[in-house]
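**Q** Structure for this input, please:
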Amino acid sequence: MFTANDFIPTSYSESIESGNFQWSAPSNIALVKYWGKKANQIPANPSVSFTLNNCKTITKLAFAKKQNTDNFSFDLFFEGKPKEDFKPKIQKFFERIEIYLPFLKNYHFTIDTQNTFPHSSGIASSASGMAALAMNLMSLEKALNPAMTEDYFYQKASLLARLGSGSACRSVKGQVVTWGQQTNIERSSDLYGVEFPYNIHENFKNYQDTILLVDKGEKQVSSTVGHDLMHNHPFAERRFAQAHENLDKLIVIFENGNLDEFIKIVESEALTLHAMMMTSMPYFILMKPNTLQIINKIWKFRNETQIPVCFTLDAGANVHVLYPNKDKESVLQFIKDELVGYCQNGQYLCDEIGTGAMQL
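**A** Just a heads-up that it's a prediction; the model follows:
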């Protein structure tokens, strides 16, 4: 298991003047939610997520050596157009990771990024965006240090991604990824995400996630603010303990394929996340009336058909509808018949479990 100091390089064997890399990295959806963090993007509790396949960010990184090495230097383009308002976030990211990538000030970077899902569709793009950027930066470091092992490459990429956006560390590698120390999960770490190390039942292969876009507006409360509200939260300690308990239960469920138990944990986790926001000070209700309509429809449908479909939520109003691949036809029909009317402009995205970042 690597410590943070293991990721600080001493020297590089190669030098490189200029070049470019391109990576895609997916979004992910947490089953056990991470909510609340300590200093340096360390999670207050462990989490586990499904890596998505279709909702991803594609980022091209071009770099060229420069004379002045006093400052970070980069241009940022989103879908081909300069994106000034995102630059402070990249600046802050570079400041956080410079200790791990001491070459950053030696180059001028051109970051060209785009999403495969509609912008401000209410899908968190910070996870996929920061993961894609981290993969590109690691490709440059690997060019400077070709002896780097694959294991080190991916774990360091995950560590860097985490320093950009906590959940980004779960978008680097693997179908099911855990992040945060958990006694019963080998090699688990607060520093980076790890591929779930145990058996996963056939029931979860090609698991589907249809994302219902209930509200595509700007987030009412930023994740950073939301996480900070856990510091003095009256129910924080119990919540952190619950996350550990639910993750332990999922280890067994992933192995035995018990979808009824899976549904209980996943839906309870989603509602708990929102309960934490409703009971913080200041407090927020991020669900919309249509979110609740959808949840009730899913419960009714599941009850009537016995099809193991369930929902989860991020820190917003959109609903992720999770179900096994074998039930795809019936669930999609149900979504078209009964749920689309609750989506903004009837919009939804079909996704499924993917495997992580890919070099293009």
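**Q** hey, let's count contacts and neighbours off CA atoms from now on
**A** Will do.
**Q** ok now stretch 147-163, how far from the chain's centre?
**A** 16 Å (C-alpha atoms, centre = their mean, to the nearest Å).
**Q** Quick one: residues contacting the nearest residue to residue 8 once chain neighbours are set aside.
**A** Distances taken as C-alpha to C-alpha, 6 or more residues apart in numbering place residue 100 nearest to residue 8, at 4.6 Å, with adjacent residues excluded. For residue 100, the contacting residues are 7-9, by C-alpha atoms under 8 Å, 6 or more residues apart in numbering.
**Q** And residue 25, by the same measure?
**A** Contact analysis of residue 25 by C-alpha under 8 Å, 6+ apart lists 56-58, 128-129, 131-132, 171-172, 356-358.
**Q** What distance do you get for the residue lying closest to it once chain neighbours are set aside to residue 320?
**A** Nearest non-adjacent residue to residue 25, counting by C-alpha to C-alpha, 6+ apart: residue 357, 4.1 Å away. Noted for residue 357: a distance of 21 Å to residue 320, by C-alpha to C-alpha, to the nearest Å.
**Q** So the two - more neighbours on which side?
**A** Neighbours were tallied for residue 357 and for residue 320 using other C-alpha atoms under 10 Å; the higher tally belongs to residue 357 (25 against 22).
**Q** Could I get the full set of strands for the stretch 151-300 of the chain?
**A** Taking DSSP state E, counting those that start in this stretch as the criterion, the stretch 151-300 of the chain contains strands spanning 176-179, 193-195, 208-212.
**Q** nearest to residue 82, of these?
**A** Closest approach to residue 82 among the strands of the stretch 151-300 of the chain is made by strand 208-212 (28.7 Å; C-alpha to C-alpha).
**Q** for comparison, sequence B:
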Amino acid sequence: MAEHRFLASKYDHNLTSGTITWQSPSNIALVKYWGKYGAQLPMNSSVSFTLKNCNTRTTLSFEKLLLAKTSSHEKFDFEVYLDGKSEESFKPKISTFFERIESYLPFLKMYRFKIETSNSFPHSSGIASSASGMSALALCLMDLERQMKPEITDDYFIEKASFLARLGSGSACRSIEGPLIVWGEHPKIEGSTNLFGTPYPFELHDNFKKYQDTILLVDKGEKQVSSTVGHDLMHNHVFAKQRFQQAKDNLSKLIPVFKNGTLSEFIKIVESEALALHAMMMTSIPYFILMKPNTLEILNRIWKFRKETGSAICFTLDAGANVHVLYPEVEKEIILEFIDRELSGFCKNKEFITDEVGLGAHKISN
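**A** Here you go, the predicted model:
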């Protein structure tokens, strides 16, 4: 499926001004993507749980310019606010995003935009807001396009929104829908594509439909190495080929696990993926470590608790020090008590966020 199907044709309606609001969640990858090429395309396929409580709400206000910008050298006209305050530091990333998507949304230089965004989680919490933020903005822009071209179908709307979100932040394409999203071509998953996220198409056991994710905020500071730099280091990584094959194999292994609800196998695959991600960071040139001593202490205590109790608790990690504690809903009470008693002390200010699997983004009535 080529990108050209997302190129816009002539718009039927002329809008002068308006306001659109969408709320979009973050997501947590179970099989990790690490390494990309071209226009934000993944070197391996991934699958993620869409979250419910960690989300970004974005309001896009637009006003048509008296004279549209026609030169490729002219800048886009927009301002950005986070929690009601002007946020200049966000502008370079959004400018790059607009440059990438202008050929698919040619109206971008016809309007002046005001982007107002807020997160349900603390801004400095160490949770990546790029997935939720970029997907929410992509949905607002797609909503504007559909208002100008009402015949756009729901399926096309979702696919193009995910496609656009990917060009802002790769993992953002997995935040549009839920509860389980695949991104990247995989030989055993028909319809999977590098261009946008797609709902997991096979049977999903009840064990996974209300899965819990408690996020332990080990480190709330800025990462020493950005994810963008980390992805780039995979180009010449000595273990890159093996890692991409490992991810593909692990996604294949998860297909029967998702069907049968075998939590012991789920745990093995998910924890292995988390550690493999950080192994790539520790063996790249230059190498780096994003885990902190408290991260390791938490992992060891999770292993100890699981061995002693037979719990189905496990962990996964993003590209950072924070720990996502995963467990089935039936264990929620006992796991939260364990986290509060034994793990919260290794978090900054004992902070953690309780979340669970969600169903994706939705529009907010203005």
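**Q** which residue in the second structure lines up with the residue nearest to residue 25 of the first structure?
**A** Counting by TM-score structural alignment, residue 357 of the first structure corresponds to residue 361 in the second structure.
**Q** what residues are up against its match?
**A** Applying C-alpha under 8 Å, 6+ apart to residue 361 of the second structure gives the contacts 22-25, 136, 175-177.
**Q** with those residues in mind, which one is nearest to residue 308 of the second structure?
**A** Nearest member of these to residue 308 of the second structure, counting by C-alpha to C-alpha, is residue 25, at 34.3 Å.
**Q** That closest one: what secondary structure?
**A** strand (DSSP: H, G, I helix; E, B strand; the rest coil).
**Q** Measure how buried the closest residue to it other than its chain neighbours is and give me the count.
**A** Spatial nearest neighbour of residue 25 of the second structure, excluding adjacent residues (C-alpha to C-alpha, 6+ apart): residue 55 at 3.9 Å. Residue 55 of the second structure sits with 24 neighbouring residues when counted by other C-alpha under 10 Å.
**Q** just residue 255 of the second structure next, same as before
**A** Neighbours around residue 255 of the second structure, by other C-alpha under 10 Å: 17.
**Q** how about it, what's its match in the first structure?
**A** Aligned partner of residue 255 of the second structure by TM-score structural alignment: residue 251.
**Q** pretty sure residue 90 of the first structure belongs to a helix, no?
**A** Yes: secondary structure of residue 90 of the first structure (three-state DSSP): part of a helix.
**Q** in terms of contact, does residue 231 of the first structure touch residue 44 like I think?
**A** No: between residue 231 of the first structure and residue 44 there is no contact under C-alpha atoms under 8 Å: 9.6 Å.
**Q** so what sits against both of the two?
**A** With C-alpha under 8 Å, 6+ apart, residue 231 of the first structure and residue 44 have common neighbours residue 36.
**Q** higher neighbour count, those two?
**A** Each of residue 231 of the first structure and residue 44 has its neighbours counted (other C-alpha under 10 Å); residue 44 has more, 24 against 15.
**Q** Could you identify the residue of the first structure that aligns with residue 209 of the second structure?
**A** Residue 209 of the second structure maps onto residue 205 in the first structure, by TM-score structural alignment.
**Q** neighbours of that match, just the number please.
**A** Residue neighbour count, defined by other C-alpha under 10 Å, stands at 15 for residue 205 of the first structure.
**Q** contacting residues around it?
**A** So residue 205 of the first structure contacts 324-325, 353 (C-alpha under 8 Å, 6+ apart).
**Q** Top of these by number of neighbours, please.
**A** residue 353 (23 neighbours).
**Q** which one is that one nearest to, not counting chain neighbours?
**A** In space, residue 353 of the first structure is closest to residue 52, 4.8 Å off (C-alpha to C-alpha, 6+ apart).
**Q** Could you do residue 87 of the second structure as well?
**A** Nearest one to residue 87 of the second structure, counting by C-alpha to C-alpha, 6+ apart, is residue 81 at 5.2 Å.
**Q** Looking at the first structure, name the residue matched to the one you found.
**A** Looks like residue 81 of the second structure aligns to residue 77 there (TM-score structural alignment).
**Q** What count of nearby residues applies to that match?
**A** Residue 77 of the first structure: 18 neighbours (other C-alpha under 10 Å).
**Q** show me what contacts it?
**A** 83, 110-113.
**Q** In JSON lines: the residues you listed, plus secondary structure.
**A** Compiled in JSON lines, those are given as follows (three-state DSSP):
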{"residue": "83", "secondary structure": "coil"}
{"residue": "110", "secondary structure": "strand"}
{"residue": "111", "secondary structure": "strand"}
{"residue": "112", "secondary structure": "strand"}
{"residue": "113", "secondary structure": "strand"}
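**Q** Among those, which one has the most neighbours?
**A** Result: residue 113 is most packed of the contacts of residue 77 of the first structure (other C-alpha under 10 Å), 23 neighbours.
**Q** wait, isn't it in contact with residue 78?
**A** Yes: shown here, residue 113 of the first structure and residue 78 form a contact pair, counting by C-alpha under 8 Å, at 5.0 Å.
**Q** quick one: the biggest strand by length in the first structure to strand 208-212, angle?
**A** When the first structure is parsed with DSSP state E, its longest strand is strand 47-65. Going by axes from the mean of the first three to the mean of the last three C-alpha atoms, to 10 degrees, strand 47-65 of the first structure is angled at 80 degrees with respect to strand 208-212.
**Q** What are the buried residues along strand 47-65 of the first structure?
**A** Residues of strand 47-65 of the first structure classed as buried: 47-63, 65 (neighbour count, 16 or more other C-alpha atoms under 10 Å).
**Q** Stretch 115-128 of the first structure now?
**A** Neighbour count says stretch 115-128 of the first structure has 115, 121-128 buried, by 16+ other C-alpha under 10 Å.
**Q** Helices - which of these land there?
**A** The helices, defined by DSSP state H, take in 126-128 from those.
**Q** Tell me which stretches of the stretch 101-250 of the second structure form helices.
**A** Taking DSSP state H, counting those that start in this stretch, the helices of the stretch 101-250 of the second structure run over residues 130-148, 154-168, 227-232, 240-260.
**Q** May I see those helices arranged in CSV, with distance to residue 202 of the second structure as well?
**A** As requested, the helices of the stretch 101-250 of the second structure are exported to CSV (distance: least, C-alpha to C-alpha, whole Å):
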stretch, distance to residue 202 of the second structure
helix 130-148, 24
helix 154-168, 19
helix 227-232, 29
helix 240-260, 8
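**Q** which one of those helices lies closest to residue 267 of the second structure?
**A** Per C-alpha to C-alpha, nearest to residue 267 of the second structure of these: helix 240-260, 10.1 Å.
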